[in-house]
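Peer 1: A structural model of the following input is requested.
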Amino acid sequence: MISAIILVIITIFFPPVGVYIVAGCGADLFINICLTILAFLPGHIHAFYVIYVYYNRKEQAAEGYFENRPAPGVYSDNVQTGGQGYGTMGPTR
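Peer 2: Model (predicted):
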């Protein structure tokens, strides 16, 4: 929970940094940089949307519920899965 609060504070001042933290270097970051350069408010809206999707999917995964449909306008697999999609392996025998 504290990490989410710190992430929101970072995003208030630098929206692309907040997107980079949850989505990594990819299309979401590029879109956010462009939106922030063109107008500061759309960059914030996009950044907070990406962060919301990430934490919402992370909470759903913790409850055992996985969303089948991708969130519109989000291109990062890490955000789509709530951070659960990378490096997951079954138990070893």
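Peer 1: For the rest of this, base every contact and every neighbour count on C-alpha atoms.
Peer 2: Will do.
Peer 1: buried sites along the longest helix anywhere in the chain?
Peer 2: Ranked by residue count, the top helix of the chain under DSSP state H comes out as helix 40-62. Within helix 40-62, the residues that count as buried by 16 or more other Cα atoms under 10 Å are 42-44, 46-48, 50-51, 53-58, 61.
Peer 1: And for stretch 19-37?
Peer 2: Within stretch 19-37, judged by 16+ other Cα under 10 Å, the buried ones are 19-20, 22-24, 28-29, 31-33, 35-36.
Peer 1: Looking at these, which are in helices?
Peer 2: Reading helices off the buried residues of stretch 19-37 with DSSP H, I get 19-20, 22-23, 28-29, 31-33, 35-36.
Peer 1: One more sequence to fold, the one below, so I can look at both together:
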Amino acid sequence: MSLTTVILNILLPPLAVFLNHGFGSAFLISILLTALAWLPGIIHAFIVNG
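Peer 2: Predicted structure coming up:
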């Protein structure tokens, strides 16, 4: 995992997921989790971009 991916995972989790996986279910889940609470969005981004 590159440094830019780590930074994006923390600052903008949906963008990091979108750049690595495109528009799909992982991206939509990331948006939902980030909107509900920031920390679950970050955790999801790290797991998906693993």
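Peer 1: what's the TM-score here?
Peer 2: The TM-score (TM-score structural alignment, normalised by the length of structure 2) is 0.92; 50 aligned residues with a Cα RMSD of 1.1 Å.
Peer 1: for the buried residues of stretch 19-37 of structure 1, which one is nearest residue 2 of structure 1?
Peer 2: Sorting the buried residues of stretch 19-37 of structure 1 by how near they are to residue 2 of structure 1, with Cα to Cα, puts residue 22 at the top with 14.7 Å.
Peer 1: so what's that closest one up against?
Peer 2: 50-51, 54, 78-79 (Cα atoms under 8 Å, 6 or more residues apart in numbering).
Peer 1: Please list which of those are preserved in structure 2.
Peer 2: Among those, the contacts conserved in structure 2 (both residues aligned by TM-score structural alignment, their matches' Cα atoms under 8 Å) are residue 51.
Peer 1: neighbours around residue 5 of structure 1, how many?
Peer 2: 10 (other Cα atoms under 10 Å).
Peer 1: what do we get in structure 2 for it?
Peer 2: Residue 5 of structure 1 maps onto residue 3 in structure 2, with residues paired by TM-score structural alignment.
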